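**Student:** Got a sequence here, can you model it:
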Amino acid sequence: MHDTDARDSSDSYENLHRVWRWRVPDEFNIAEACCTRWAASGRNALRWEDEGGASGRLSYAELEVQARAFAAGLAARGVGRGDRVAIVLAQRPETAVAQMGVAMLGALAMPLSVLFGPEALVWRLADSGARVAVADEATLAHLLRLRAECPALELIVGVGAAEGDADCGWRALLAAGAAGFEPARTRADDAAVLIYTSGTTGPPKGVLIPHRALLGNLPGFVCSQNGFAGEAVFWSPADWAWTGGLMDALLPTLFFGREIVAFRGRFQPERAFELMQRHGVTHTFLFPTALKAMMKAVPAPAERYALKLEAVMSAGEAVGDAVFAWCRDALGVPVNEMFGQTEMNYLVGNCARSVDEAGLAVPGWPARPGSMGRAYPGHRVAVIDDEGRECPPGVPGDVALHRLDRHGDPDPIFFLGYWRNEAATRAKYTGDPAASWCRTGDTAVMDADGYLWYQGRSDDVFKAAGYRIGPSEIENCLVKHAAVANAAVVPKPDAERGAVVKAYVVLAPGVQGDAALVGELQQHVRERLAPYEYPKEIEFIEALPMTTTGKVQRRVLRLQEEERARQRGGG
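**Tutor:** Predicted structure coming up:
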């Protein structure tokens, strides 16, 4: 890029932030915005299919009718404002209907992953006091066995093959809805969703998300999707039970009256390409772990698939320049990395090209490979130290979001607090509660142009021989090697140096790990990074421990190393 181009981009970015003002109405409801207002449009809302070959479509009109019937059916059973309704479903039409219906009730939708085992389900259902759970055959048996441990759980609604074994079948519930049901009117600040964190750094916490948070997500969504203009078709393998699937995919797609693809089945690289080709997917959100798998499985996708991709967003882990280069060169679309978290989502990221959507004119700003990007419009983001002071460029600190934007207006993206955990809510903030910084718990460096460079979860950054080590850079370097499918870097306790760098490596298909490959990988890192960053030890592993949102659980590996050190009598 020429200096003039860079200056123009920077000026446009600054102007965008200067003119952006939040306009949050006193009353706002997710279902009205994502469903009701599109019901008469004639538009299609969902295309769906599953591994068994079944498929179909759901229009916005049908979504509206079914959501009202679902809400009315629950209302007839005494479920109402503020009640928690667990939605234990994968990507399927009923999931979207339930989300809209719960919002119409003024109740709290509590999405739960079908990948959860009994203990994870019990924890969340009991902690939340959920009155209703909606499930299909994937989890119904678990729910029926554990309901004695969830005294508040009064009703289990069965979907699909589970209809006959549940307290009430889905179709029977919708048929029993009272005629003339009127959706609840909600304030923008009212709670809409109770979603539990993935437990990356500790026990999961319930995060209360207000209706207005969807509005706070939109600037980042539009920018990361390069405008989301035209007849967009969206798909993501991200589970709709998580922030990444719900707030980054399903709800914003419906807010703009576009079409989303729902696929119920396991993620596979080749299947992902086939799905995007078959449905003409134009916009997507793919985790770095998914992109890495796709890159290794199909290095040259253009030779096998006819894709229509206009934007690729990625989040959850650092993308790294290896994946960035593959997306740019092989997919023909620069990946827009995004950073956020359950408590306040879509804060920082990139926008590859100029866009104009919903009255929002946004000039693209160039992604810098390896960077998280810059703050999205409406968000005041900084890197702060332990005392809450903004760090100078180049100095690492905690990524934080201010409650007020640059104009002094409240940022609508903020969560309301942790469910029944005021102490944890207070600990999240630094400074005056009304005008304070909210810490993300992620460590990064901000450069002079406002781009953030991720170093890892604050708990993942460590010191080895006196040097501060961020795992992401080393992991990205390892993945560039053809033998490596994925990697995680953690400290290994060492009596002499405090800790040494250790890498857990998942090998690419067909590759055998041996001492020679260990030496080759160590030299690969030595030649590309600082001498103190190369892994002194490498352990080959079949799979990395992951959360159900696709994030590497380095904490699990770190604790494993600490336990091994205790058993050795060292560390």
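
**Student:** make it CA atoms for all contacts and neighbour counts henceforth
**Tutor:** OK.

**Student:** As a check, name the ranges of all helices in the stretch 251-400 of the chain.
**Tutor:** Counting by DSSP state H, counting those that start in this stretch, the stretch 251-400 of the chain has helices at residues 251-255, 269-279, 288-297, 320-326.

**Student:** to compare against the first, here's another:
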Amino acid sequence: MSTRPVPSAQADHFVHDRLPPPGQWPELRFDRPELQLPDQVNAVQALFERALAAGHGDRPLLRSDERTLSYAQAQAEVNRIANALTGELGLVPGNRVLLRGGNSVAMALAWLATVQAGLIAVATMPLLRAKELGAIIAKAQPSLALCDVKLQDELRAALAADPDHAGMPLRVFNTGGTDGSQSLEALAARQPERATPCPTAATDIALLAFTSGTTGTPKAAVHTHRDVLAACETWPRHVLRATPEDIVLGSPPLAFTFGLGGLLVFPMWAGASVYFPSIPYTPEAMVQLIGRVGATICYTAPTFYRQMAPFAQRHGIGRLRISVSAGEGLPDATRQLWKDATGLEMLDGIGATEMFHIFISSPPEAVRRGAIGQVVPGYQARVVGDDGQPLPIGEVGKLAVIGPTGCKYLDEPRQTQYVKGGWNYPGDAFSQDADGYFFYQARTDDMIITAGYNVAGPEVEATLLLHPAVAECGVVGKPDDERGQIVVAYVVLKPGEAADAAQVKALQDHVKQHMAPYKYPREVVFVTTLPRTETGKLQRFALRQQAHQNP
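**Tutor:** Prediction:
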């Protein structure tokens, strides 16, 4: 990399203008040969060119039961969509494009085309409701929405509720040819299959990845084209070590950076292929698909592996050679259960949306029981005290990480909570042994991680408080063998309201109707008072203690 800055190719500076002040940015380190990336680079163009230069043009990239696209065919489809976005739809580099869809070939093509065109991808979780989508729209200010035809209702409701975006263009995909001339596929079909990728600077923005923080207010992590490529040169190169012969499948949505990396970007970098199912995964269905499609790498959360284990023992796992676990803490009991069922040592890791992907992990041959792993080459990590200074070996403290990717939030005062002195603080408590293995202890904030999903307790509280029967409430995570944690709500009812099973169901249904269903409290505990400080602040730590003491 040179020291001469390359001018931005993004004419719309909305995101650039809302980055934190440079003094609040993380320090980025590119101190390995493979991290010497060009100052002018388009991540999608670079991934396709890498594959084609290696002779993979005719190899499969995107697979489903309906169709399989080679690298060359996928590039042609991406070019058509990119031409439609910038030509027929008139978008300019730097505009945000909201993407809403489950994992599918069409969703992957839409993401690749958006980024190749110099636009900024804003992928959203399929389970989000209109209210949650509305908050993302208000923050990202997209110019266009691309949506799976089956998921458009909540998005249309979100747009209708926002006067500033009610008229925003929306194009659907995965229509099966039933939506006439305005579907994304129909628009793309009218375009040439050659396109000139936007000549983005390495520091131009590729995506906004939304994460729900402890207050429930959405935070958008900003990632550049260089971030995407730098992530490919760390964990995938040194730990995962995928090959062109690999077939990858898994459950994390492409809207998660865990899914985006594992199920699209990293396979492209390796010349591998990805299988996207046409039906929702169940534990048994995933095991059967692994065998049927010859999958060799699987990504999912520990909860799912635990549920898959008996089916893996019954049906076998075919050619599977790597099982990647991330998204929540991996209990050793789950690791051993999976190993007993399959003979495979699970590949564990911890990453963060803010960092793009995994930064602590060990390959299967270097696993140490109870540990997540060692720091991934390209990153540095340490366990520090409240003063930011490293703690002695074995002591529990805050995890601090630095490397070629880091946290830059969009228009967010909480930037200084995540980045301190150039180091990133993901919000996890860890200890480290003398050999450099990191042992996860707990979250240091109010985030609940249940079955791989992040749930902000205060966000669920706010929804419960909208119910006419609720006077006060506090929401925390409770340890659970199956899901890692479950959401538990401690509720003070208004006078005259019945504290019975019917009320529990009413409150659970209320949350499901207003939020993504995975956020609902699986347990509701009725109490007469909540623990608070003298100034009236809710003491969630006291509720967590109560949840731990009452299994």
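
**Student:** TM-score for these two?
**Tutor:** The TM-score (TM-score structural alignment, normalised by the length of the second structure) is 0.74; 451 aligned residues with a Cα RMSD of 3.5 Å.

**Student:** most packed of the helices of the stretch 251-400 of the first structure?
**Tutor:** helix 251-255 (a mean of 23; mean count of other Cα atoms under 10 Å).

**Student:** Outside of that one itself, list whatever touches it.
**Tutor:** Applying Cα atoms under 8 Å, 6 or more residues apart in numbering, the contact partners of helix 251-255 of the first structure are 33-35, 45, 214, 217-218, 221, 234, 259-260.

**Student:** Stretch 150-167 of the second structure now?
**Tutor:** 100-101, 126, 128-131, 133-134, 168, 172.

**Student:** List buried residues within those.
**Tutor:** Applying 16 or more other Cα atoms under 10 Å to the contacts of stretch 150-167 of the second structure, the neighbour count classes 100-101, 126, 128-131, 133-134, 172 as buried.

**Student:** Residue 129 of the second structure -> the first structure?
**Tutor:** Superposed on the first structure with TM-score structural alignment, residue 129 of the second structure falls opposite residue 117.

**Student:** Tell me how far the nearest residue to that match once chain neighbours are set aside lies from residue 116 of the first structure.
**Tutor:** Nearest residue to residue 117 of the first structure, sequence neighbours excluded (Cα to Cα, 6 or more residues apart in numbering): residue 142, at 7.6 Å. Distance of residue 142 of the first structure to residue 116 of the first structure, given as Cα to Cα, to the nearest Å: 10 Å.

**Student:** try residue 67 of the first structure
**Tutor:** 25 Å.

**Student:** now residue 552 of the first structure
**Tutor:** 17 Å.

**Student:** what does residue 136 of the first structure give?
**Tutor:** Relative to residue 116 of the first structure, and taking Cα to Cα, residue 136 of the first structure is found at 13 Å.

**Student:** just residue 341 of the first structure next, same as before
**Tutor:** Residue 341 of the first structure is 20 Å from residue 116 of the first structure, by Cα to Cα.

**Student:** just residue 554 of the first structure next, same as before
**Tutor:** Distance from residue 554 of the first structure to residue 116 of the first structure, by Cα to Cα: 20 Å.

**Student:** what's the answer for residue 5 of the first structure, then?
**Tutor:** With Cα to Cα as the criterion, residue 5 of the first structure and residue 116 of the first structure are 49 Å apart.

**Student:** The stretch 101-250 of the second structure: helices as residue ranges?
**Tutor:** 105-116, 130-140, 152-160, 184-189, 225-232, 235.

**Student:** okay, the shortest one sits on what stretch of the first structure?
**Tutor:** Right, helix 235 of the second structure. Counting by TM-score structural alignment, helix 235 of the second structure corresponds to residues 220.

**Student:** how about residue 187 of the second structure, what's its partner in the first structure?
**Tutor:** In the first structure, residue 187 of the second structure lands on residue 173 (TM-score structural alignment).
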